[in-house]
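In: I'll drop the sequence and a predicted model, then ask my questions.
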Amino acid sequence: MPTTQLPNTASLPPDFIWGVSTSSFQIEGATQEDGRGLSIWDIYCRTGEIKNHDTGDSACDHYHRYREDVGLMKALGVQAYRFSVAWPRVRPLGRGSANEAGLSFYDRLIDELLAAGIEPWLCLYHWDLPQALEERGGWLNRESAVWFADYASLIAARFGDRVKRFATFNEPSMFSLFSRSLGKRDGSSEDKLHRMIHNVNLAHGAAVDVLRANVINASIGCIHNRQPCRPSSASEADAAAAARLNVYWNAGFPDPQCRGEYPLSMRVAIEPHMQPGDLARICRPLDWFGLNHYSPVYVKARADSMLGYDFGDKPASLPLTPIGWPIDPDAFSRTLQDVHAQYGLPIYVLENGYGDSGQPNQTGAVIDPGRIEFLKAYINAMNEAASSGVDVRGYFVWSLLDNFEWDSGYSIRFGLTYVDYASLQRTPKSSFGWYAGLIKAMQP
């Protein structure tokens, strides 16, 4: 591949890690096999709220096709794979007895990765809470921190001999905001949001302690979605709304986890849920900061919404991906610089990618130049941040496979690999070859 097609990586460290990311509910399928319990997303899919009434029942059938998918990773040349464990697969009721069949699946996956020379990065929680725990209050119950620590103990005991890289949560601001804030307008919902934020933070701290105590040489972080929140207009009201959302979206979790304090504007609301010593329980030593970044978000004031915000219009001049997300590599570079300045931890970019609805052409090939240009621009921006002193040590594309994209179902495709959901055939896209070429060019 001509080097002119590759991004500038001159400022990245020689041991920089290139990887791909997925999550359990989005790719595994097999939701009713081998003793797996129900998750909150199994139940939500039954409401019909997902586009095209899609569900995660089959997804990419990774549960049965994991060897093929590890083969794809080996062909890519990635050094690491970030995945998540489905809590209800390994502990169907969230508490109590473990499910040996579910644990054995992850044994097989981890062993397959290691045999391929790929380091497993295990995320404990990517949004699929066991439904049995939701019925006990879920993250609104302070006991959820105990449940999560017990689950982390199970994972550490079973996989800690082979897995050393652990993330506690993926994007806690996203699953708290979108389940408890967006579209909610009553005061009790606001209190629930703050209670949930605090309990998830407590669960994070408890899990860090469990992993640290039970896994030799564990390397631990949390994965945060950081998107600059910008006002949709020049009005003071929109500026205030954007600033307010920025606190909840970008600071409500990393600040207490990494700095031992909540953002000032949140403290009064969090205070009713605090007990003595809580901040010390939350702020446990971490080894790295996991960053997910896609684009800025544009915000307008909305007086009747819970936090006084809604999503507003984007600038007409801003280029967009096919799914309408802004393309702004400079925002990525600045986000990396901000995280470096605020938290002082090594940074691993654990999600960055491009969504479209691309289909195979008449020859069966999937040609996606837009994704290639996006990845090239964002990796260039990452290199620029590294040249300014940002300690960024890895980059993982979202995602290895087209998959179930939450409320959008299967209508949006982020994969380097095309998945035909009828046949489940995998077809590497042109971006797959491009990324493989980049990784190969980076080898000593």
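Out: Perfect, thanks for sending it. Numbers count the residues shown, from 1 in each chain.

In: contacts and neighbour counts: CA atoms only from here.
Out: Will do.

In: Relative to residue 68, how far out is residue 435?
Out: 18 Å (Cα to Cα, to the nearest Å).

In: try this one next to it:
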Amino acid sequence: MFRIIKYSLLTVAYLLMFDISALADDIPPIDCMIEPNAIVELSSPVAGVIETLLVDRSDDVKKGQIIGTLNSDIERVAVKTSKERLKLINIENKRAKDLYRDRVITLSDKDKSDNEKKLLELDLQNAEALLDKRKIRSPIDGQVITRYSNPGEFVETEPILKLAQLDPLKIEVVSPISNFGKIIKGMKARIIPEFGVYEDLYAKVIIVDKVIDAASGTFGIRLELENKNYMIPGGLKCKVKFMPYKVPQAFDKKENFEPIVVINTNKIKTPKTKKITKHEEIKVISSGNELLVCASMGPYKKISTVKTLIKKLKHNMFKNNFRIEEKIENRYQINGSIFATYSKTNSEIKAMKVAGVTDVSIVKYKGKYRISLGLYSKKTSAIIRLKSLQAMNYPVSIDVIKKKVKKYWLDMVYVPRSGEQINLLVAKKYQNPCESYIKSNLIM
């Protein structure tokens, strides 16, 4: 006989995880500074006269990109000379091998020819390396802040460019000592810049100083903030609000998962693989008490994804249920100007692309041609796109489109020790707690 007892997280929290979320609740917002992750004053690896500088202030650069060169006439001649010498020695070496095969020269003469060839190959590699040193490459992905030099100037060790790494950004915080122990590595925080409208900025704590500044009674904290497309500038003052955080102990699942405790009142053997009917209770796989977790994996766009997941997780699940969810969702279409002819529409699109506008296409509209500037599933993303285009003085609007979509779910019950395997197969964003009615169906 088995009895199934459900407990709230408050009741079994001490069994499953150490909850430190309360620690962050009483931390008031703290002043902070948004800074580039790294500042690099780039100089040339060798002294010389600058021949070209391919970037200027505010230009984006990629790691390894050639952003300038020094005059390298002598080095290019050295490479060409080494290649010609190597070409000649290759001919002589081939002749020496033929003569040795015909026993005209000794082995010592052939080895000498082989050695001369290897030395000239090394000379060529050295010449090419010296030529390559005349190229100035960016050591980071980032943006040019300052350009110190210009073509024609002689440089030695002084910097030529100043670069900033803007993705990710780092956020430096000086916190009162009263918060020590409440803020830990891995904790998330909301960032509120002093200027600009930025929604949903969340950073992650990556460094918490272990040494307190006795004079000021403070300690340092560093957070990391993603900054795709460099939308957020460095140098902004901000406020940081730390969010609750849970440290899992028994298993790594979302904090609002409610465990189901299955108590085995009789000693019975573990059943072999068998499909559980709706009238059977969920059996444990070993004697004693066993914790079970109910989770809904999804939503997935393709049914094949769920079927594949069922196959991979079949040995980790006590019971599962495949579910299809149909609903009407809003899509947000950004529309631009309407033109009578295709050629005029195409000309406008070309001008927009030159201005830096991407994701532009032409659609037919009531016998005419309209510029389409993207279809978005999130309203916030559509509004950001709309405002950016309006700032460039483009006449744009948003149309709401109703679309019927199907989403596929896998509801399942499993033991906590299977959590590690499940985390490997299912991304965190697809792991959700079970609704009450789903949980009831799975355990009845």
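Out: Thanks, I have it. It should be emphasised that the depicted structure is a prediction, and the values quoted were computed from it without experimental measurement.

In: Once they're superposed, tell me the TM-score.
Out: Put the two chains on top of each other and the TM-score (TM-score structural alignment, normalised by the length of structure 1) is 0.17; 139 aligned residues with a Cα RMSD of 8.1 Å.

In: before we move on, the earlier item: neighbour count winner among residue 435 and residue 68 of structure 1?
Out: Shown here are residue 435 of structure 1 and residue 68; by other Cα atoms under 10 Å, residue 435 has more neighbours (22 against 12).

In: Which elements pack onto the strand or helix carrying that one?
Out: Using DSSP states H and E, residue 435 of structure 1 sits within helix 430-442. Helices and strands touching helix 430-442 of structure 1, as assessed by 3 or more Cα pairs under 8 Å, 6 or more residues apart in numbering; DSSP states H and E, comprise helix 62-76, helix 369-387.

In: Taking their axis directions, the first one and helix 430-442 sit at what angle?
Out: Put plainly, it is helix 62-76 of structure 1. 50 degrees (axes from the mean of the first three to the mean of the last three Cα atoms, to 10 degrees).

In: Give me the next element, helix or strand, following helix 62-76 of structure 1.
Out: Following helix 62-76 of structure 1 in sequence order, the next helix or strand is strand 80-84 (DSSP H and E).

In: by contact count, what packs against the longest helix anywhere in structure 1?
Out: Scanning structure 1 for the helix with the most residues, using DSSP state H, yields helix 187-214. On a contact count with 3+ Cα pairs under 8 Å, 6+ apart, helix 187-214 of structure 1 meets helix 144-159, strand 165-170, helix 172-180, strand 219-225, helix 267-270, helix 278-282.

In: who wins for proximity to residue 205 of structure 1 among these?
Out: Ranking these by proximity to residue 205 of structure 1 (Cα to Cα) places helix 278-282 first, at 4.2 Å.

In: buried ones in the closest one?
Out: 278, 279, 281, 282 (16 or more other Cα atoms under 10 Å).

In: For the residues you listed, name the two members farthest from one another.
Out: 278 and 282 (6.3 Å).

In: list the residues that contact both of those two?
Out: residue 202 (Cα atoms under 8 Å, 6 or more residues apart in numbering).

In: Which parts of the stretch 101-250 of structure 2 are helices?
Out: For the stretch 101-250 of structure 2, the helices defined by DSSP state H, counting those that start in this stretch cover 107-132.

In: er, the stretch 301-444 of structure 2 I mean
Out: 303-313, 342-354, 379-391, 419-425, 436-443.

In: which other residues reach the first one?
Out: Surrounding helix 303-313 of structure 2, the residues in contact under the criterion Cα under 8 Å, 6+ apart are 300, 322, 408, 409, 410, 422, 425.

In: JSON lines for those, including neighbour count and distance to residue 42 of structure 2?
Out: What follows is these, written out as JSON lines (neighbours: other Cα atoms under 10 Å; distance: Cα to Cα, whole Å):
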{"residue": "300", "neighbour count": "16", "distance to residue 42 of structure 2": "47"}
{"residue": "322", "neighbour count": "15", "distance to residue 42 of structure 2": "57"}
{"residue": "408", "neighbour count": "20", "distance to residue 42 of structure 2": "52"}
{"residue": "409", "neighbour count": "21", "distance to residue 42 of structure 2": "52"}
{"residue": "410", "neighbour count": "22", "distance to residue 42 of structure 2": "53"}
{"residue": "422", "neighbour count": "20", "distance to residue 42 of structure 2": "46"}
{"residue": "425", "neighbour count": "12", "distance to residue 42 of structure 2": "43"}
